[in-house]
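Trainee: generate a structure from the sequence data that follows.
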Amino acid sequence: MTHPDAPFETRCLHSLEKVFADEPLRAVPYMRGSALKGETYAFQVAYRAPRLTKRIAVSAESPLGDRVSLRAVGLSPAELPSQYDHDDYILRATPGLYPDPLYPIQEERGVTGFRHQWRSVWVAVTTDADTPAGNHPVVVRFAGEEGEPLGEERFELEIVDAELPPQTLIHTEWFHGDCLANYYGVEVFGEAHWSLIERYLDTAVRHGMNMVLTPLFTPPLDTAVGGERPTVQLVDVTKDGDCYVFGFERLERWIAMCDRVGIRYFEFSHLFTQWGAKHAPKIMADDNGTYRRIFGWDTDSAGEAYRAFLGAFLPCLVAFLRRRGLLDRSYFHISDEPLAEHMPWYRSASELMQSHLGELPIIDALTDYAYYEQGLVRRPIPSNDHIGPFLERGVPELWTYYCCAQYKQVSNRFFNMPSARNRVIGIQLYKFQIAGFLHWGYNFWNAQYSIEAIDPYRVTDAGCTFPSGDAFLVYPGADGTPVESIRMEVFYEALQDLRALQLLEGFVGRERVLAMIEDGLEEPLTFIAYPHDAAWLLGLREAVNSAIKAHIG
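Mentor: So this is what the prediction gives:
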């Protein structure tokens, strides 16, 4: 609504809209919805001022009290918004400013209204088991510098008297500890670094991440051949001739920290280099009193020296995990994204790893079914555009992932993609009973191959390489607190959809839930065939909530 004394426009929108500053707002108003207990429900209020107006106060009034939070949707630059041969399911392909970061609104500064530019405020309602069921208004008000009212919007949120079940999906977004140290200028594993790691992991957990990439040694990921990333090594290595002694004190601290914030699973960093498994990761050791690199790009992964090292290390690690009762929380990696031509090296590495790890799970992102068929990886993670053969053959406990290469037909979360394309994966994960989801970029604030560190507020495409929105989900807050993104919030909505569907299944059975999902669709839902329509997603979720309400009441 618009206040009669001020030509200030507002409009209530759902969370899947993206409000661009340089185009008219065509989205229709969206003013009511429902949520289950234990869910975070989000909507937006867009606003447009007739002239430059600073320090606009924004407030929310609701019986839900401090469960309601407000953040300003900021704009991020995108020089490379998409691949050149993108599909048609995008918002735009042009470089420019895209809505993405969610900034806290400081009371003394408020938000700014730009002349004839639409901007938006992100409104989140975080519920728990004690949140009262029923209908609750949320009124968002805008006021000028002198307190004069400019406009307001009213949203009606129904809290259904049923609680979301715990998340069963294993979810990891690769955590890059060196990027935190680089950006904030702190010593790796110094006290300031540990504090940053914990804050960033806490944010990840609150958005459904329950597994963390754990750097036994510096992960050999996104590193130029012959190059190095800063050392982030949790295991101490002492070398005396051909003998090794391992220290797990830092790993102990890492595990204790993860337990505090709610991380359930540990994926131990890859023990062979990316895209081929031909070399060892960078491993630092005290070698007869000299701290130096003992393995790296110059190491033949199949050579006797590295095989002997792993033969000493892996039994010690397994014994440590067994003593700590962590074997059922532990996953291992060999090499990321091996291709068909890399199979001889991967086979050698896999046989060595399996000889020491037995039945402990080894997971790797890949696209070639032959790796699973030949027993080289028992827990494959195919990309969502290559998952078909794995589904057709009934691979158990199947995971999936996407990255910069998955941009045709399938779900992903680039800046220029509709948020519905991000959120739909929750329905897909449910239908195909996917056990885990992996993504490589929680906070990769480097250029491609980690040639140099970047400022993620200025460079969002890893140095004109990966489409904006692929490399990271969070921005670095000035006070050491992560600045979250629209993409992160919407992906968490997808995970909540998955949990709501599982709850409904407990009432009506899986077949009825699947029938509800595909009711009215022209073809069965798959990872590449699904409605390109936010209204379908929102309508389905409301129908699920209504069905749950009917079975509890």
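
Trainee: use CA for all of it now, contacts and neighbours both
Mentor: OK.

Trainee: how many neighbours does Arg458 have?
Mentor: 11 (other CA atoms under 10 Å).

Trainee: the one 4 residues further on too?
Mentor: Residue crowding around Ala462 was assessed by other CA under 10 Å; the count is 27.

Trainee: surely it meets Asn446?
Mentor: Yes. Shown here, Ala462 and Asn446 form a contact pair, counting by CA atoms under 8 Å, at 5.9 Å.

Trainee: which residues do these two both contact?
Mentor: Shared contacts of Ala462 and Asn446, defined by CA atoms under 8 Å, 6 or more residues apart in numbering, comprise Ile454.

Trainee: and the gap between His439 and Ile56?
Mentor: For His439, the distance to Ile56 equals 38 Å [CA to CA, to the nearest Å].

Trainee: which of those two has more neighbours?
Mentor: Shown here are His439 and Ile56; by other CA under 10 Å, Ile56 has more neighbours (23 against 19).

Trainee: for that one, give me its contacts.
Mentor: 109-113, 142-145.

Trainee: secondary structure class for Asp100?
Mentor: Recorded secondary structure, Asp100: strand (DSSP: H, G, I helix; E, B strand; the rest coil).

Trainee: pull the number of nearby residues for it.
Mentor: Look at Asp100: counted by other CA under 10 Å, it has 24 neighbours.

Trainee: list the contacts for the residue lying closest to Arg347 once chain neighbours are set aside?
Mentor: Spatial nearest neighbour of Arg347, excluding adjacent residues (CA to CA, 6 or more residues apart in numbering): Leu376 at 6.1 Å. For Leu376, the contacting residues are 346-347, 350-351, by CA under 8 Å, 6+ apart.

Trainee: could you also give me the structure for this next sequence, so I can compare it with the first?
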Amino acid sequence: MSGARGETVSGQAVFRTEIDTGSAAVSISDLRQRGSTVTIPAGAVKLQWVRYIDITRNTAGVPLDELTAKAPASIPDPYWEDDTIPVKADQAQPIWIEIHVPRDARPGDYEGKLAVTSDGKELSLPVSLHVWSFEMPAERHLFVANWWSFPGRGFEDRASEYWDLLARFSEFLVQHRQTDLSAGIGMITESGDATKGFTHDTSRLERYADVVFKAGIRQIHLHSVGHRTAGILDPLSQIGPDEANLRRLSALEKVIQRRGWQQRFAVSIVDEPFIWYEDSYADTVDLVHKAAPSVRVIEAVEAEYLGKIDIYVPKLSHLNLWYPRFDEIRRQGAELWFYVCCHPLGRYPNRFLDQSLLKARVLFWINYLYDLDGYLHWGLNHFAGDPYTEEGISKGLPQGDRAVVYPGRNGLLGSLRFSAQRDGLQDFEYLWVLEDQLRKTKDRIGADAFWLDPRQRPLELCRRVIWSFHDYTRDPAVLLDTRRAIAEEIEALQASPLLVVQTSPPEGTVIPAGPRHVNVRGLVPPGAKVTINGKPVPSVRPSGYFRHVCFMADDTPTITIAAEHEGKTTATTRTFRLTD
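Mentor: As a prediction, this is how the structure comes out:
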């Protein structure tokens, strides 16, 4: 395993026994840095047995080769709350490992031991962790919301603990890098009438906001301030505002101004407005902005001309089909997110229970590839029965669409899919860190780095994993190898000698015969010697800027660039796809 300082690093082990055991317990030692006495304490590692969900059907509309198992089957997802569990003979029993790397951890290689004790016997495996020298940003650079039912099933009789549960649940979500959560506009209560006037009590919503903002939540989504005049798929249906909710928004605007909560609230009008709502919906957006200028409108949309929405959230498949229009909306100043839910199906990535965890993780590589601002899913914990059953997490919908966390005795429990989501968000941050470091290098060099696009190299690496909204690797090793390559490039920017390279066209481009002409630009320390494919680059400016042209032969798809300075050498490569 490997991770940055401040990152939660995931891994998995599997325990199997030849006989039934009523009591299997798992433990881990301190992780000791190789060659020193420095440790990451065992207390920084969370070990969780993984529980199975039995399914009787597969998600419809997904090709069989995109499923992890054909129903009927048992699929691992929720975590057990107990440290000790029974294990049946010949059952593959996963153990999920989460190492919370301290922010002050010393970079390097660490080693420890994972042990399972069962029926008085102990089995053990070595555990190794490489800690990178850079930090996982504490600030989350992607907006993320999984709308919830709070406090939700499993906590119905805990009303006296409402505020404590709210704090614990919010902290749990923040630990998984979620930024936003949902609430009802009805938390603002209204009294009075049109004759005598209306008054509003905002105290409950204010307390709610105080608790979740303290936990690290950035924005609250309020539902919903509008209504349809007919069914969602009725072409004659229109959208109109609920007048009481517009008054509630006006009351909220006063709170925002008094509390300094600008950019902390967003509101939905109606979920998933279709094309025949465009005019009436746009008019309602204007009324919302008039009532509460500081409250942004966010909507999961089924059409692309819905007025001055602040945060457009098209379904992933719609974003793919209508991308030019949504890109135009973004250039005009709106935020652009995407959402998945019971759709899209087919070969699109999603977080269905019976699909590979890679799909849940790769969603956030899409955010980086297209420079999208956020991600939304409706179902954090909307159970329809026993949460630990197929019915509970899937009734009437694709497998697992209703929930991605589970209720424990004193709080929410995670799952393999929720951990995969967090891992994907951390992947996004790796790409962000590399871009940020390149931008700082560009700023430091100044005029002679005019050519450097800080996003180009992260995008080249991102495209090793994903190529479009629906084309991506299915091989976890490709994703993990790319992640390691990103980390190594981040560290190389702090190493000596510095070597920053950018090619035109970008790495990975298909280059037909013609001639094949690739321009190479780069930065090295002043006085460094540069070679490209073993041949010296004749001139390097005092700033360290160099440039060169490569004519690529049919049998040479790779360009090797090396810098030598003060007895040390750094080298890198760029590879292209050559065709005739």
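
Trainee: TM-score for this pair?
Mentor: Overlay of the two chains. TM-score (TM-score structural alignment, normalised by the length of structure 1): 0.78; 459 aligned residues with a CA RMSD of 2.5 Å.

Trainee: how about the alignment partner in structure 2 of Ile548 of structure 1, nearest residue that isn't a chain neighbour?
Mentor: Aligned counterpart of Ile548 of structure 1 in structure 2: Ile490 (TM-score structural alignment). Spatial nearest neighbour of Ile490 of structure 2, excluding adjacent residues (CA to CA, 6+ apart): Leu434 at 5.4 Å.

Trainee: and the aligned residue in structure 1 for the one you found, how many residues sit next to it?
Mentor: Using TM-score structural alignment, the partner of Leu434 of structure 2 in structure 1 is Leu504. Applying other CA under 10 Å, we find 21 residues neighbouring Leu504 of structure 1.

Trainee: which other helices and strands contact the helix or strand harbouring Leu504 of structure 1?
Mentor: According to DSSP states H and E, Leu504 of structure 1 maps onto helix 486-508. Applying 3 or more CA pairs under 8 Å, 6 or more residues apart in numbering; DSSP states H and E, we find helix 486-508 of structure 1 packed against strand 96-104, helix 419-423, helix 425-431, helix 510-518, helix 534-552.

Trainee: switch to 6 Å and redo it
Mentor: helix 419-423, helix 425-431 (3 or more CA pairs under 6 Å, 6 or more residues apart in numbering; DSSP states H and E).

Trainee: now do it against strand 96-104, angle only.
Mentor: 70 degrees (axes from the mean of the first three to the mean of the last three CA atoms, to 10 degrees).

Trainee: and the angle for helix 486-508 of structure 1 with helix 510-518?
Mentor: Helix 486-508 of structure 1 and helix 510-518 are oriented at 140 degrees to each other (the same axes, to 10 degrees).

Trainee: in helix 486-508 of structure 1, which residues are buried?
Mentor: 486-505 (16 or more other CA atoms under 10 Å).

Trainee: nearest spatial neighbour of the residue nearest the centre of structure 2, skipping sequence neighbours?
Mentor: For structure 2, Leu425 is the residue whose C-alpha lies nearest the centre (CA atoms, centre = their mean; 3.0 Å). Once flanking residues are discounted, Leu425 of structure 2 sits nearest to Phe364: 6.0 Å by CA to CA, 6+ apart.

Trainee: map that neighbour onto structure 1.
Mentor: Phe364 of structure 2 maps onto Gly426 in structure 1, by TM-score structural alignment.

Trainee: before we move on, what about Gly6 of structure 2?
Mentor: Alignment note (TM-score structural alignment): Gly6 of structure 2 maps to Gly38 of structure 1.

Trainee: contacts only, for that match.
Mentor: Neighbour list for Gly38 of structure 1: 127-129, 163-164 [criterion: CA atoms under 6 Å, 6 or more residues apart in numbering].

Trainee: SS state for Ala89 of structure 2?
Mentor: At Ala89 of structure 2, secondary structure determined by three-state DSSP is coil.

Trainee: and it, what's its match in structure 1?
Mentor: Matched to structure 1 by TM-score structural alignment, Ala89 of structure 2 sits across from Arg115.

Trainee: and if you look at Arg103 of structure 2?
Mentor: Under the alignment (TM-score structural alignment), Arg103 of structure 2 pairs with Ala129 of structure 1.

Trainee: what's the burial count for its match?
Mentor: By other CA under 10 Å, neighbour count at Ala129 of structure 1 equals 14.

Trainee: can I assume it sits in a helix?
Mentor: No. Using three-state DSSP, the assignment for Ala129 of structure 1 is coil, not a helix.

Trainee: could you measure from it over to Glu39 of structure 1?
Mentor: According to CA to CA, Ala129 of structure 1 and Glu39 of structure 1 sit 9 Å apart.

Trainee: His551 of structure 1 too?
Mentor: As for His551 of structure 1, its distance to Glu39 of structure 1 is 19 Å (criterion: CA to CA).

Trainee: tell me the buried residues in stretch 312-322 of structure 2?
Mentor: For stretch 312-322 of structure 2, by 16+ other CA under 10 Å, it's 312-319.

Trainee: for structure 2, longest strand please?
Mentor: strand 121-135 (DSSP state E).

Trainee: quick check: buried residues in that one?
Mentor: Neighbour-count burial for strand 121-135 of structure 2, with 16+ other CA under 10 Å as criterion, is recorded at 127-129, 131-135.

Trainee: all helices for structure 2, in order.
Mentor: Counting by DSSP state H, the segments of structure 2 that form helices are 162-175, 203-215, 243-259, 278-291, 316-321, 323-331, 357-369, 390-394, 416-445, 456-462, 476-492.

Trainee: take those helices and write them to TSV, including distance to Gly112 of structure 2.
Mentor: Output for those, formatted as TSV (distance: least, CA to CA, whole Å):
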stretch	distance to Gly112 of structure 2
helix 162-175	24
helix 203-215	32
helix 243-259	48
helix 278-291	56
helix 316-321	42
helix 323-331	48
helix 357-369	26
helix 390-394	36
helix 416-445	22
helix 456-462	31
helix 476-492	21
